[in-house]
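sequence below, structure please.
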Amino acid sequence: MGTPTAIGIATGTDAAPARHADAVLLQLIWLASPALPVGGFSYSEGLEAAVDAGLVTDEASARDRLLDQLALVQARSELAAAASAFVAWRCGDVARAQALNAWVAVTRETAELRLQSEQLGRSLAQWLRQRHPDDARVAALDALAPAPTWPVAFALAAAATGASPRDALLAMAFGWAENQVHAAVRAVPLGQSAGQRILGALAATIPAAVDDALARSDDTRQSFAPMLAVLSARHETQYSRLFRS
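Predicted coordinates for the structure are as follows:
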């Protein structure tokens, strides 16, 4: 058995598991990065409409809105659907993935929200085709009708890394948080330091949101955020917009 070096890096037979864990972590960081070419940065998920309506005006109101959205939308719907889809892809249960994809599609309450989920899902499916051209699950994802949705597509991307469900959802939630903070910095607008404080508040709350999502079943998963739906609908006809939702 290998022995640790002076700086604590495993060698010999201990190194292989460490390298695998490193590779999984880097894959999750990659998936969570705003640089992932799916276009997540172009959506504010109603935040821009909230700014236009005077509901979000400063750091505190932006932080509170995003914390509410994490608990009421991400944990109960997006992350919960992704958690179930993750298990389905790991088991090769395409029918289950199809059913979850249909649930996500029909629970989008506005055209913008559905466009967002489907556009991100299609873009991630294309990225996965390039990285895993021989994985039959990628072809199954691509064939989902009317389109792959974001939570179901992300679940497959994360499952392909070998990550645990909880780590996969942590990455998904942080990617969402980073995109939304960037939107807030641009739309409110806020300074970079304010954005970092909001991101810190979200990061501190994400583990609990992920645990909530993992504990949800088909009977407790839900998509019910009336104010988000109203703001999203208003955004569709908003005179001046930076974002697609």
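
going by C-alpha atoms from here, please, whenever you check contacts or count neighbours.
Fine.

tell me how far the residue most central in space within the chain lies from residue 148.
For the chain, the residue sitting closest to the mean C-alpha position, by CA atoms, centre = their mean, is residue 172 at 3.7 Å. Distance check for residue 172 against residue 148: by CA to CA, to the nearest Å, it reads 16 Å.

before we move on, back to that, three-state assignment of the residue nearest to the centre of the chain?
helix (DSSP: H, G, I helix; E, B strand; the rest coil).

which one is it nearest to, not counting chain neighbours?
Of all residues not flanking residue 172 in the chain, residue 32 sits nearest, at 5.9 Å (CA to CA, 6 or more residues apart in numbering).

buried sites along the helix or strand encompassing residue 204?
Assessed by DSSP states H and E, residue 204 sits inside helix 192-215. Across helix 192-215, burial judged by 16 or more other CA atoms under 10 Å covers 194-195, 198-199, 201-203, 206-207, 209-214.

from the chain's centre, how far out does that helix sit?
Its chain's C-alpha centre and that of helix 192-215 lie 12 Å apart, by CA atoms, centre = their mean, to the nearest Å.

in the next helix or strand after it, what's buried?
Of the helices and strands lying after helix 192-215 in sequence (DSSP H and E), the nearest is helix 226-236. Within helix 226-236, the residues scored as buried using 16+ other CA under 10 Å are 228-229, 231-236.

now stretch 176-196
Here stretch 176-196 shows 176-190, 194-195 as buried, counting by 16+ other CA under 10 Å.

now stretch 105-125
In stretch 105-125, counting by 16+ other CA under 10 Å, buried: 105, 108-110, 112-125.

can you check stretch 5-17 too?
For stretch 5-17, by 16+ other CA under 10 Å, it's 10, 15.

let's compare: structure for the following, please.
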Amino acid sequence: MLMTTTSREVPEPGALMGGDAAALYRLLTWLSPAFPVGGFSYSSGIEWAVEAGDIHDAQTLRDWLAAMLADGSGFCDGVFLLHAHRAVEAGDHAALREVAELAAAFVPSRERQLETVSQGRAFVETARAAWNCPGLEQALARCESPIVYPVAVGIVSAAHAIPLDPTLHAFLHALVSNWISAGSRLIPLGQTDSQHVLSSLEGVVAATAERARLASLDDIGSATFRADLASLRHETQYTRLFRS
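Model (predicted):
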């Protein structure tokens, strides 16, 4: 008698199975604009850059964000996420405390501190409430300083055994997507132009992730002085839509 198999018994080539499907589902959820970390409230200084005329169209927005990704907060946050993830995987509590403390101290302005700490707190609280898992509470308890956003993502993803590389790429994609969302409202840009900017930054995101993957904490540094000044000057901007 001939035996037949069903699609349930023999998965299609390339199909996601088990842990891979769960990891993808969680990353898509946690780094979605719908996840309640309040990212829509922050512009990372882009609001001042638009008012000052540094950003005025799709190309200038793209150039500004490429610099922030490769030489500014994008790269630094990627390194912090990576080392937090590795520390949790290794059960190295001293290393996790070091990363958390350095990341909390590294932001250049009061408003950027508010942005990353608030989003980190919201990310942790929501993960605890809806996505708790063994080891997460223990890892969080080891951080004596405020848990900033990239460290929070690194801790939670490692506690759920989600691989580092897709987590890092997804985080940087979410970061640049939120920046573009702020820019599109401020310039303003249409939806198609916004997608052109996102498409043009694909290679920068990949290159930044690769640099971060190979970096030590000693390699962290920023050269985006204009963006840092923008985050400082936003504090006294006369009219504002965003909190940073």
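
please enumerate the helices of structure 1.
Applying DSSP state H to structure 1 gives helices spanning 15-32, 47-52, 59-69, 79-91, 94-106, 111-131, 136-142, 150-159, 165-187, 192-215, 226-236.

nearest to residue 39 of structure 1, of these?
helix 111-131 (6.7 Å; CA to CA).

show me what the closest one is packed up against.
Secondary-structure packing of helix 111-131 of structure 1 (3 or more CA pairs under 8 Å, 6 or more residues apart in numbering; DSSP states H and E): helix 94-106, helix 136-142, helix 150-159, helix 226-236.

please state the offset of that helix from the chain centre?
That offset, for helix 111-131 of structure 1, works out to 12 Å (CA atoms, centre = their mean).

how big is the offset of it relative to structure 2?
On superposition with structure 2, the mean distance recorded for helix 111-131 of structure 1 (mean CA distance after the TM-score superposition for structure 1) is 0.9 Å.

and that helix with helix 150-159, angle?
20 degrees (axes from the mean of the first three to the mean of the last three CA atoms, to 10 degrees).

tell me, helix 111-131 of structure 1 lands on which residues of structure 2?
Mapped onto structure 2 using TM-score structural alignment, helix 111-131 of structure 1 covers residues 110-130.

re earlier: gap between the residue nearest to the centre of structure 1 and residue 56 of structure 1?
Residue 172 of structure 1 is 24 Å from residue 56 of structure 1, by CA to CA.

residue 237 of structure 2: neighbour count?
Around residue 237 of structure 2 there are 12 other residues, counting by other CA atoms under 10 Å.

hang on, I meant residue 244 of structure 2
Neighbour number of residue 244 of structure 2 under other CA under 10 Å is 25.

that one against residue 229, yeah?
No: Residue 244 of structure 2 is beyond contact range of residue 229, at 11.8 Å (criterion: CA atoms under 8 Å).

about what we covered before: want to throw the helices and strands packed on helix 111-131 of structure 1 into CSV with distance to residue 88 of structure 1?
Below are those laid out as CSV (distance: least, CA to CA, whole Å):
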stretch, distance to residue 88 of structure 1
helix 94-106, 6
helix 136-142, 10
helix 150-159, 9
helix 226-236, 29
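
do you know which of the ones you listed lies nearest residue 165 of structure 1?
helix 150-159 (7.8 Å).

now what about that closest one, what contacts it?
With contact meaning CA atoms under 8 Å, 6 or more residues apart in numbering, helix 150-159 of structure 1 is reached by 28, 31, 78-79, 81-83, 85-86, 89-90, 97, 100-101, 104, 117-122, 124-125, 128, 137-138, 141, 165, 168, 172.

6 Å - rerun?
78, 82, 85-86, 89, 117, 120-121, 168 (CA atoms under 6 Å, 6 or more residues apart in numbering).

which position in structure 2 pairs with residue 32 of structure 1?
Aligned partner of residue 32 of structure 1 by TM-score structural alignment: residue 31.

kindly report the same for residue 87 of structure 1.
Using TM-score structural alignment, residue 87 of structure 1 pairs with residue 86 in structure 2.

now the residue lying closest to that match once chain neighbours are set aside: how far from residue 91 of structure 2?
Distances taken as CA to CA, 6+ apart place residue 158 nearest to residue 86 of structure 2, at 7.5 Å, with adjacent residues excluded. Distance of residue 158 of structure 2 to residue 91 of structure 2, given as CA to CA: 10 Å.

these two: who's more crowded?
Neighbours per residue, other CA under 10 Å: of residue 158 of structure 2 and residue 91, the larger number sits with residue 158, 25 against 14.

could you list every residue that touches the residue nearest to residue 44 of structure 2 when sequence neighbours are not counted?
Excluding its sequence neighbours, the residue lying closest to residue 44 of structure 2 (CA to CA, 6+ apart) is residue 244, at 5.3 Å. By CA under 6 Å, 6+ apart, the residues touching residue 244 of structure 2 are 42-45, 111.
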